[in-house]
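**Student:** next input, structure requested:
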Amino acid sequence: MAVNRIRPTTAPSPKSTPTRSWKSVVTRIVLKGMLYFFIGSVLWVTVLKFVPVWVTPLMIARKIEAIADGRDSKIYSDWTSFDEMSKEAPLSVVSSEDQLFPEHWGFDFKSMNNAFRYNLKGKKIRGASTISQQVAKNVFLWQGRSYIRKGLEAYFTLLIEVIWGKKRILEVYLNVAETGKMTFGYEAASQRFFNKSASALTRTEAARIAAVLPSPLRFSAKNPSNYVQKRTQQIARQMRMLGRDYIASL
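**Tutor:** Down below sits the predicted model:
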């Protein structure tokens, strides 16, 4: 007598819910985006270690502003290597902007803490950005204040500290820092304001350019106000105290 055997049916595999599927897709996209951004940013920073930084987002913004206002939109910028500049130039920016520059890894936490305490008092906002942070902001990012931009600034600061090194960071800063109206870098400022190359800058002239760096649209190295003259003297004294050997070790 034949017996009909009933084959056990396998239960269908549970399908993922639409919510889980959507989350997994978004997660993959985010992770891939982060990976591509990391690889792209490392390559970008590596290339700029060897290639002059001819244009920055701030230069573009200033040009657009000038065009919109109907002003002359010519940008004055002339890339000059570190070794072709007067040694007074790098010494002046370190003396005025970031005296711990040769020692830190991109962040001066003591100054940041002091600035935070000062700003809590509700007075005029004081910054504590190092030269490395300013280079990261000027070369790779847009202007403005947001947590996203500050986070990216910290990221690029670490990248240039590791990949570029101190001398390259200082070289880029000396070429892209805003030194006057539509003027960027020490070479362009030297040519426009003192009619000479940056290789011939004196200590006082270099200190005067550094004196206007916090507010280059407000102050002028060519026609210095009393504040700029006083600040120039202070920076020159700091330069004498630090000495050129402070920069030569970079």
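
**Student:** could you use CA atoms for every contact and neighbour count after this?
**Tutor:** Noted.

**Student:** biggest helix in this structure, by residue count?
**Tutor:** Ranked by number of residues, the top helix in the chain under DSSP state H is helix 18-47.

**Student:** and the next helix or strand past it?
**Tutor:** Sequence order places helix 57-69 as the next helix or strand after helix 18-47, per DSSP states H and E.

**Student:** for that following helix, buried residues please.
**Tutor:** L58, M59, R62, K63, A66 (16 or more other Cα atoms under 10 Å).

**Student:** one more, for comparison:
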Amino acid sequence: MDITPQREESIAMPAHRRMYAWLRGRSLPARIVLGILALCILPYALIILYLIPFIHPVSTLMLRDLVLLRGYDRQWVSLDDISPALVQSVMMSEDGQYCFHGGVDWGEMRMLIEDTLDGASTRGGSTIPMQTAKNLFLWNSRSFVRKGLELPLAVASDFVWTKRRLMEIYLNIAEWGPGIYGIEAAARYHFKVPASKLSRRQAALLAVSLPNPIDRNAGKPGRGLRRLAAVIERRAQGAGDYIRCIYD
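**Tutor:** Prediction:
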């Protein structure tokens, strides 16, 4: 079979150059659509990649701090090196049904939508998988667009990762102050102890500061924050079956 010179050149061309040549041949609108599709698919590919235990993901906020030359403090630790009191407190504060839903608490989500449609003030309604998906792949804002992207990412993360891996990632990327990411950096910054040595009260203070870590300082709590921490501390002590997916 005869092969034209153009065909021979195409076969000899490396794959990445063939892809680049193919993209150059597309119209601008087509390239924009392909770029958007690639951005939509990338997080799901990363979810599979993050199955590997020695890969330590970074959040979009951490990337922002790097781009703005601010830097940040994050020291990755395994779940086994985090005080169980902290894990219990975060679950009781952020997502009491963590062990029982598949990434999204649909009952809570339905009530959130109903409250929004009625014009009532709403709670966050985010599960730990949803917050993890937002921190890893999306941005901070209250919008239906972000929430629409967040939901399938949360379901996919919960399906692909074990509950232990998901919790480990969440606790290592959560923000606990300006430039303070992950529980190890947070424990040392606020209480001068490693994450493994956090007391129940310290763990509760860190847990209740998560919704607004810039304004809520776990190391210097006001009266309101201390009151919330006392409630979470009691709940964490009686967590029982609520945390079996982590410590079974």
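
**Student:** where does the TM-score land?
**Tutor:** Put the two chains on top of each other and the TM-score (TM-score structural alignment, normalised by the length of the second structure) is 0.77; 219 aligned residues with a Cα RMSD of 2.7 Å.

**Student:** on that earlier part again, among the buried residues of helix 57-69 of the first structure, which two are most distant?
**Tutor:** L58 and A66 (12.3 Å; Cα to Cα).

**Student:** ranges for the helices of the second structure?
**Tutor:** Going by DSSP H, the second structure shows helices at 5-12, 15-24, 28-49, 60-67, 84-94, 106-117, 128-137, 144-160, 163-173, 183-191, 200-209, 223-237.

**Student:** now the second one: which residue numbers in the first structure?
**Tutor:** Put plainly, it is helix 15-24 of the second structure. Using TM-score structural alignment, helix 15-24 of the second structure corresponds to no residues of the first structure.

**Student:** the last one too?
**Tutor:** Per the alignment by TM-score structural alignment, helix 223-237 of the second structure matches residues 226-240 in the first structure.

**Student:** now that stretch on the second structure. Mean distance?
**Tutor:** Superposed on the second structure, stretch 226-240 of the first structure shows a mean distance to its aligned partners of 0.7 Å (mean Cα distance after the TM-score superposition for the first structure).

**Student:** quick check: buried residues in that stretch?
**Tutor:** For stretch 226-240 of the first structure, the neighbour count (16+ other Cα under 10 Å) marks V228, Q229, R231, T232, I235, A236, R237, Q238, M239 as buried.

**Student:** contacts for it, please.
**Tutor:** Residues from elsewhere that reach stretch 226-240 of the first structure (Cα atoms under 8 Å, 6 or more residues apart in numbering): 91-92, 95-96, 203-204, 207-208, 210-212, 219-221.

**Student:** picking up where we left off before, report the angle between the longest helix of the first structure and helix 147-163.
**Tutor:** 40 degrees (axes from the mean of the first three to the mean of the last three Cα atoms, to 10 degrees).

**Student:** report the inter-axis angle for helix 18-47 of the first structure versus helix 131-140.
**Tutor:** 110 degrees.

**Student:** same for helix 18-47 of the first structure, what does it pack against?
**Tutor:** helix 147-163 (3 or more Cα pairs under 8 Å, 6 or more residues apart in numbering; DSSP states H and E).
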